[in-house]
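S.K.: The sequence and its predicted three-dimensional model are supplied below.
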Amino acid sequence: MAHLPSRRRLALTAPVVLSLTASLGFLPTAASAAPVTTSATRATDAPALAYVVNTRADHRTIGSVKKAIASVGGTVVASYEKIGVLVVHSANPDFGPRIRAVRGVQSAGATRTTPLSPAGTTDEGAVQVLSKAEAAKVAKASGAAGQSEPLEADQWDLRAIGADKAATVNPGSRRVTVAVIDTGVDDTHPDLTANFSASQSANCVGGVADTAPGAWRPYNPTEDYHGTHVAGEIAAARNGVGVAGVAPGVKVASIKVSDPKDGLFYPENVVCAFVFAADHGVEVTNNSYYVDPWLYNCMDDPDQRAIVDAVNRAQLYAQKKGTLNVASAGNSNHDLDSDAIVDASSPDDGTPVSRTIDPHECFDVPTQLPGVVTVSATGVKGAKSYYSTYGLGAIDVAAPGGDKYQIPDTPSANGRILSTLPNNTYGYLQGTSMASPHVAGVAALLKSTHPYASPAQLQALLKLQADSTACPTEPYDGDGNGVVDATCVGGKRLNGFFGHGVVNALRAVK
């Protein structure tokens, strides 16, 4: 099963981001970074481990490094030359130390700790599939309320950010595409098919983009439902069927990055996804996951440092090409502005070892990378969701992600988020995975309204137009068990729970 934000997403303060960027020598570039496949090796028959090798982005250096890779028992799978990232497979246990000693290599490391791994977990609790009887009850209420979509009465989240009203002003432009980097999207779903962009979709598992028809769909629709749910939150059409998305007029694409063996999101897959999105004209990416196998990648570890370097080069490249990247903050209820966090889940592809990390030196990828919009989650009452990671200077904006303890006045009384699932079904999920696509949808509306806005300008507008939300006046007890679960620091206009505030879709189209 795909392993997504059941603990994840951090974000740096600006000074740390800048020092991180400088120390690693990240190489943003506007030139094309299309991968050059140099081996037919696939993830299913790869040697023991996969690596990312990051070099200076010049042809001569990359050529010499490729020769060195071969000499120490490595096989280049993909070469993203314009950003200086090589994806390599090697069974040599000394490959990492030996390749790091090669001239021109700036960082290199393994992208996993074991060849095979167990399945991960998804979100904050299992999916709740909407039954036919429940759907009929919701549809009756929606009709009575004059809502255009049969299940809209249960979509408290749309009303919370004014997305229902925004759709009557501007549902979004067909010239804007949001790519869902995730477990795959079922584009045959009747709420998604009209808005789906096959030409901007791919399967990036293994680090090489496969654009064959349908390659972007879930491997197992029963288990890999996450990407389809996210896609519906963003762009489910207002077509009189099922639910509506935040931006029902924009296009949505699928870039699948979850491994078929274990459902994990390995770095080489995500590098491929960011570059593919950038090179195919995607305006916004949604990233409701963290890059496996480390919840936090620490800069004093050569493998983890290389992961941060490689993924950051790719996402900076996307930004340079005009793509805004939005990511969920994580479901660990961690304070990213604290002095220490206990990470008991890493590495998640083998046997986790509990470690205490400094969130200013160890980073959740991609959400903590420079320029990425980091999103915390709220429930129907507007309070921080009990699971949502937070932190002053870490969270940019907040959005509805659902909370089972915050009960809405809807037909289902379900505090989670209702959206599309594979095989023409619908269901509820909660998590910062669900908050991030709300922000991606609002960003798409902003891009529709301001077609020439850069990623930095879109992010500024998201923050400027957000509904400022103050810290709670009472001690925060998200699950109601009498124990203080988190402490909010900051003022109404900027704080650790909500960042600059809850995004506003109606303002985005005005």
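M.R.: Noted; the coordinates are in hand.
S.K.: all contacts plus neighbour counts: C-alpha atoms, from now on.
M.R.: Noted.
S.K.: How about residues contacting stretch 212-227?
M.R.: 1-2, 122, 180-187, 198, 201-203, 254-256, 260, 421-423 (C-alpha atoms under 8 Å, 6 or more residues apart in numbering).
S.K.: Next: stretch 441-455.
M.R.: Residues contacting stretch 441-455 (C-alpha under 8 Å, 6+ apart): 170-173, 175-178, 233-235, 245-247, 250, 283-284, 319, 322-324, 458-459, 461-462, 503-505, 508-510.
S.K.: can you pull the buried residues of that stretch?
M.R.: Within stretch 441-455, the residues scored as buried using 16 or more other C-alpha atoms under 10 Å are 441-449, 454-455.
S.K.: ok, second structure coming up, stack it against the first:
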Amino acid sequence: MKALSSFILFLFVFSFSCLIFAADYEKYLENDKMVIFFPEDEKYDVGELLKKSEQFHDIEIVKSYFIPSPKLQIISFNKAISWEQKEEIFSSVNLAGDVMHLPYLKNNEGFWLGILPDIFVSVNSEAERNSLILNMGKQGWEFEPVNHLPKNVYKFSNRQSSGKEILDLAISLNNDADYLWAEPGYFFFPDVHDVPDDPIFFRQWHIENEGTAAQGNGVVGADISGLDAWTVSKGNPDIKVAIVDSGVDTLHPDLSANFYMGFDATGGNSNGFPNQNYSQDAHGTAATGIISAIADNGIGVAGIANECKFMAVKSFYYIDSLIGIIPFATSEYFSSGLIWAYQNGADVINNSWTIPPLFLALLPGNPALIDAALEEASTNGRNGKGTVLFFSSGNDGDPPYWPSDLEMTIAVNATSMCDERKSPDSCDGENWEGNYGETINISAPGVRIPTTDMQGTKGYTNGNYTLSYNGTSAASAVASGVGALILSVNPDLTAEEVAYILYTTADKIEGCDYSTYKNGSTWCPELGHGRVNAYQALLSAQDFEGISSVNNSVKNHYLRIYPNPVRKSIHFNHNFNHPVKLTIYNINGQFVYDKIFTILPNKINIDEILSSGFYILKLTSDRESITKKIIVQ
């Protein structure tokens, strides 16, 4: 469980829906913490200065820690202190003029966020930019040009304003009909979800599951049909996958040749390389290996889209906080990372992070800055065809978290090596559960996935690889790799068409009621449209003729057989959810297999039924019949 990608991200989100607290925000003020904001050229221990204040004699500092960028000190006290008391204590010590004391807010569930001295404002058009800048300037707010913001969104800073003045102005601007929305900066805790000659490939059950002990004693065929898919394509170097994460070890020998370009959205100028302070910094490197690790190079593992290029987008890093090692980011980091990725040619973006609803409960809506970036990427990416956006759904057994639940994104749940929805009861024995519900779209393997690690002793292990990367973070990376393969064989597909192909070719795992029909295929709330099938998806992409216009109430049934020629078992990809009769005839027209299924399984074993030769397979229901030719080797 060391590499389980389910952890709390300390997200400094420079966005805040300003109707949040309106007139009553003061009741959410957190009284046992203080946030200190430093200008770029300042940093010292404010906590030590506070101790010298005469008004601080009965107050103790429990813990304090620094954030390097932006420069912050977060101080926790042993008792509640009113905002007015904090103001008095803060003003009683000799601090530089630009050092600020900012509000901390907490909801009834105990989740908190803090306000920062920046406001983002969205206007209808660029023509309104100048009047906005003039208006904000009159109130002491300086326009701060920033690259990679969504269109017609502008950032303003004021290092002299008090914390409450920031909130009051943001609320006023958000209620002003002249602007689309306005948000101040804030921080809180979202969720982030953690046969070639490659020597570790035999453990990569998600690509080819043989049910071995090394693969967790799973079910044969409970995989993405990766080896079959590679007979069609291993990827195209013109297709780029951006990994918006903690950064990627771009010097890793199993990744470096597929590295296209990088970007450090956190301002560290690392070109997408991760920090190397904590083992958790390997999160992005592990996700990248699932997608883009080089195949047939005699080392390590093989990525699903191993001939595609990847883009390393560092949008968070890890800190040692009041509650342990947690990731830290800003919404501006995420927003600029997404904007940079699509503007620089990303065809697919993998996002293994979400925000739990208990944080969003403080807001009347979703963080607008990240929403705007996602909307822009999904609409304008790939010259208007749309960048494909994959998100992990979360690892808590809840409904999928934002932003995986948005219509423009693909929410991915996890499956086990035994072809089950990942839960504490699945065969792997790990005590976590993928998020599922009305907005889940697809599922993919997400348990004990072998992949790349940061080199040396800096990552999850003391080597260059980890054998147990877990979580819907891993599942999202698997699905992203399949998405890259789809575009490799048909780069003219739109983002909507890529999703449609994934949904209509997914394997229907047993134990799920696929009685709902949407997006071209049957669907269930636990696994979405089923487990991704890379091989069937590539076959569909090659001959794709467009999204079916058939009404959702009418089910176009299909049956695909793979591999063909078949060996020990026949695998089915289908969307039948009612009783069917399966009949197999030999070349002489004689029955050799005849059985009625309430629900047709995804696989039947034939090694003791059929000998080598040519056969006709017929599937019959009360509505229709489908006939297929098969060859048994």
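M.R.: Everything's here; your move. Keep in mind it's a predicted model, so treat the numbers as computed, not measured.
S.K.: Could you identify the most distant pair in the buried residues of stretch 441-455 of the first structure?
M.R.: G441 and S454 (16.1 Å; C-alpha to C-alpha).
S.K.: coming back round to it: would TSV of the buried residues of stretch 441-455 of the first structure with secondary structure and distance to C298 of the first structure be doable?
M.R.: Formatted as TSV, these follow (DSSP: H, G, I helix; E, B strand; the rest coil; distance: C-alpha to C-alpha, whole Å):
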residue	secondary structure	distance to C298 of the first structure
G441	helix	32
V442	helix	32
A443	helix	30
A444	helix	33
L445	helix	36
L446	helix	35
K447	helix	35
S448	helix	38
T449	helix	39
S454	coil	31
P455	helix	27
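S.K.: Which one of the residues you listed is nearest to R56 of the first structure?
M.R.: When these are compared for distance to R56 of the first structure (C-alpha to C-alpha), P455 wins out at 25.4 Å.
S.K.: Roughly how far does L464 of the first structure sit from A508 of the first structure?
M.R.: Counting by C-alpha to C-alpha, to the nearest Å, the gap from L464 of the first structure to A508 of the first structure is 10 Å.
S.K.: So for the two, which sits in the more crowded spot?
M.R.: Just comparing L464 of the first structure and A508: by other C-alpha atoms under 10 Å the higher neighbour count belongs to A508, 25 against 16.
S.K.: Help me confirm that that one comes into contact with Q465.
M.R.: Yes. Under the criterion of C-alpha atoms under 8 Å, A508 of the first structure makes contact with Q465 at 7.3 Å.
S.K.: Next step: the contacts of stretch 441-455 of the first structure restricted to strands.
M.R.: Among the contacts of stretch 441-455 of the first structure, DSSP state E puts 177-178, 284, 324 in strands.
S.K.: Following element in sequence after the helix or strand encompassing V138 of the first structure, please.
M.R.: Secondary structure assignment for V138 of the first structure, by DSSP states H and E: helix 132-144. Using DSSP H and E, the next helix or strand after helix 132-144 of the first structure towards the C-terminus is helix 156-160.
S.K.: Quick check: chain neighbours aside, which residue is closest to the aligned partner of V180 of the first structure in the second structure?
M.R.: Under the alignment (TM-score structural alignment), V180 of the first structure pairs with I243 in the second structure. Nearest residue to I243 of the second structure in three dimensions, chain neighbours excluded: N350, at 5.0 Å (C-alpha to C-alpha, 6 or more residues apart in numbering).
S.K.: I'd like to check which residues are in contact with the one you found.
M.R.: The neighbours of N350 of the second structure, taking C-alpha under 8 Å, 6+ apart as the test, are 241-244, 389-391, 476-477, 480.
S.K.: Most neighbours among those residues, please name it.
M.R.: S476 (35 neighbours).
S.K.: Max pairwise distance over the ones in strands among the contacts of stretch 441-455 of the first structure: which two?
M.R.: T177 and L324 (10.9 Å).
S.K.: residues shared between the contacts of these two?
M.R.: 283-284.
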